[in-house]
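Student: got a structure for you, letters missing:
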């Protein structure tokens, strides 16, 4: 797999393709194609590597002329990685858009938005992506834009033919992007969406189940629905390994979640009823009307899919996120 394909895998947002009956509407081919377009744009930007700097959390600024007091200024600092089990940011409703899904990750946190008052779309109508400091936060080229929450900002080239983007340095050496559909007021709308992004709260990213030991795999992120979603509280766990090239962050290999129990049993795992199909294993004994699924997005050994699906244990009330476990790995 080349870097473009891996980048496409990173752009997958499994939750937005989940329908009430558990069938996925996500197109892997479409997501990978989107990733290739976005990588091409980033390559065209030609952003230089960010220089390593040391930032003090609090510094003292000399007092202005004709004053006798120093003013204490707090400098916003960014981590080099995010916690995959925390939602590090908040996004409000702005510009006619509202958030409906949140995806965590070490090297990006992403929030999908839709037009307010509409059902969850197959593809997000608008999107916010926040990066930590490091290789993914090189300053982009672009035209000056109004400051976002008092931080410098730029209107930057679109990642595709149907979007308008604004980038802002949400903390020293770390950049975020808001992307909205094109239109006469698209830049102003993108700016309003960006203004609605806040840091704080760090809400836990949870799933209503636990899984067994991951071996060489690890948790790469969690996808949670947000209050505006019409799917109710839903969640999926993203599992995979570090990209072998070391250049593109993480590669999502397996998505684990709960779904409605349906379909005809065609196999048994450890004496338990299951359905096995190419790239997907569903355990049918997840409780009343529920099933646990493990789906391969990129590549996964069939035996590994079976092991992960069979290890899923429902924990807490699937309808009440406050009861879900903090750590999904037993």
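Tutor: Alright, I've got the coordinates. In this text the structure is predicted, and so the values were computed from the model without any measurement.
Student: From now on I want contacts and neighbour counts done on CA atoms only, so please keep to that.
Tutor: Will do.
Student: remind me, longest strand of the chain?
Tutor: Identified as the longest strand of the chain according to DSSP state E is strand 250-260.
Student: which strands and helices sit next to whichever helix or strand comes after that one?
Tutor: Per DSSP states H and E, the first helix or strand lying C-terminal to strand 250-260 is strand 267-269. Applying 3 or more C-alpha pairs under 8 Å, 6 or more residues apart in numbering; DSSP states H and E, one finds that strand 267-269 contacts strand 272-277.
Student: Next up, a structure to set beside the first:
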């Protein structure tokens, strides 16, 4: 199995529903759906990336570049949108779990967790705008508030199959912490993970830019993912959607600092490439390999469009960027 096959397991989107800004999707329901199907994917990820996991007990500014205080999002013109140039929260190692991957979308920011001992057991810390996720602590049957964390209100979500804690942040955000595992005292572990959450931002770090506009393909930036450690990440992912084309095709671009042993069959913008239906791998772009994968039916996107998009990939000279789409 080559590193891209491993990466596909590691970097498969850690949700089953991508909230669309215009869809009115029920994020609370989507969260529940994602949790039911997340466990098997993250177990594989826990095995595949042990070598790149390395945060200390609490995230410190020295571990992440661009770390800064992230005040509550009050008074914003549109509080439903996250700034996709940074991750708005950090999670430490606590309760026997540690961060695996950071992800930011416009309506959700999340950190996936794995056990520190490498055994099966996964979790997620997610932040939502209040306009998209609104637990109602005043509702009948909602458990009483737990001891506050750093002065923030904390509640257990009722009716959940696994312990799920929600924590209020400012007036515009809710944070949700959940763990799926068979370890004892899961509630205590979830609470300790919540205690490790730091509301500081860290810049997204991507070694490349891409230009759908140059390829004649207007797009929306859906999601950015970085593996731990964040500075620099071992693997980076950018996910784009192409609204005007058919049934909204999506393309995932994965960058990894190694060249796989693959057979190439074309040359794209001077780089040897393995081209197959719905997928292109640029084998070696100055030490990086890039995989472009169409996440929706290929007929909605087309091989020529994918090649045109791949031809616009450029490495950032001598550094990183938090704005991958140019």
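Tutor: In hand now; what should we look at? Note that the structure is a prediction, hence the values are computed from the model and not measured.
Student: thinking again about what came up before, the longest strand of structure 1 - contacts with which helices or strands?
Tutor: Packed next to strand 250-260 of structure 1, using 3+ C-alpha pairs under 8 Å, 6+ apart, are helix 3-10, strand 235-242, strand 290-296.
Student: nearest to residue 135 of structure 1, of the ones you listed?
Tutor: Nearest of those to residue 135 of structure 1, taken as C-alpha to C-alpha: helix 3-10 at 14.2 Å.
Student: in structure 2, what residues pair with the closest one?
Tutor: Helix 3-10 of structure 1 corresponds to no residues in structure 2, going by TM-score structural alignment.
Student: how much distance is there from the helix or strand hosting residue 35 of structure 2 to the middle of the chain?
Tutor: Here residue 35 of structure 2, judged by DSSP H and E, is contained in helix 27-48. Distance of helix 27-48 of structure 2 from the chain centroid (C-alpha atoms, centre = their mean, to the nearest Å) equals 12 Å.
Student: Leaving out sequence neighbours, find the closest residue to the most centrally placed residue in structure 2.
Tutor: With distances taken as C-alpha atoms, centre = their mean, residue 103 lies nearest the centre of structure 2, 2.1 Å away. Excluding its sequence neighbours, the residue lying closest to residue 103 of structure 2 (C-alpha to C-alpha, 6 or more residues apart in numbering) is residue 225, at 4.4 Å.
Student: Test my guess that the one you found contacts residue 234.
Tutor: No - between residue 225 of structure 2 and residue 234 there is no contact under C-alpha atoms under 8 Å: 10.8 Å.
Student: Of the two, give the one with the bigger neighbour count.
Tutor: Legend: neighbour count by other C-alpha atoms under 10 Å for residue 225 of structure 2 and residue 234, higher for residue 225 (27 against 17).
Student: Can you find the partner of the more buried one in structure 1?
Tutor: So residue 225 of structure 2 corresponds to residue 223, using TM-score structural alignment.
Student: Compute the inter-axis angle for the longest strand of structure 1 and helix 3-10.
Tutor: 30 degrees (axes from the mean of the first three to the mean of the last three C-alpha atoms, to 10 degrees).
Student: Please compute how far the next helix-or-strand element following the helix holding residue 35 of structure 2 lies from its chain's middle.
Tutor: Downstream of helix 27-48 of structure 2, the first helix or strand assigned by DSSP H and E is strand 68-69. Its chain's C-alpha centre and that of strand 68-69 of structure 2 lie 20 Å apart, by C-alpha atoms, centre = their mean.
Student: Can you spell out which helices and strands pack onto the helix or strand where residue 188 of structure 1 lies?
Tutor: Taking DSSP H and E as the criterion, residue 188 of structure 1 maps to helix 186-195. Using 3+ C-alpha pairs under 8 Å, 6+ apart, the elements in contact with helix 186-195 of structure 1 are strand 143-148, strand 164-171, strand 174-180.
Student: Measure the mean distance from it to structure 2 post-superposition.
Tutor: Superposing on structure 2 and averaging over aligned pairs (mean C-alpha distance after the TM-score superposition for structure 1), helix 186-195 of structure 1 comes out at 1.2 Å.
Student: need the contact list for residue 100 of structure 1.
Tutor: The contact partners of residue 100 of structure 1, by C-alpha atoms under 8 Å, 6 or more residues apart in numbering, come to 111, 112, 113, 114, 120, 225, 226, 227, 228, 229.
Student: Now do the contacts for the third one.
Tutor: Applying C-alpha under 8 Å, 6+ apart, we find residue 113 of structure 1 in contact with 97, 98, 99, 100, 101, 124, 125, 126, 127, 128.
Student: next SSE after whichever helix or strand it is part of?
Tutor: Taking DSSP H and E as the definition, residue 113 of structure 1 sits inside strand 109-115. Using DSSP H and E, the helix or strand that follows strand 109-115 of structure 1 in sequence is strand 126-130.
Student: which part of structure 2 lines up with that following strand?
Tutor: The alignment places strand 126-130 of structure 1 over residues 123-127 of structure 2 (TM-score structural alignment).
Student: Next, find the distance separating the nearest residue to residue 121 of structure 2 once chain neighbours are set aside from residue 195 of structure 2.
Tutor: Closest residue to residue 121 of structure 2 apart from its sequence neighbours, by C-alpha to C-alpha, 6+ apart: residue 181 at 4.6 Å. Residue 181 of structure 2 is 19 Å from residue 195 of structure 2, where distance means C-alpha to C-alpha, to the nearest Å.
Student: before we move on, the earlier item: after superposing, tell me the mean distance of the strand holding residue 113 of structure 1 to structure 2.
Tutor: Strand 109-115 of structure 1 sits 0.8 Å off on average (mean C-alpha distance after the TM-score superposition for structure 1).
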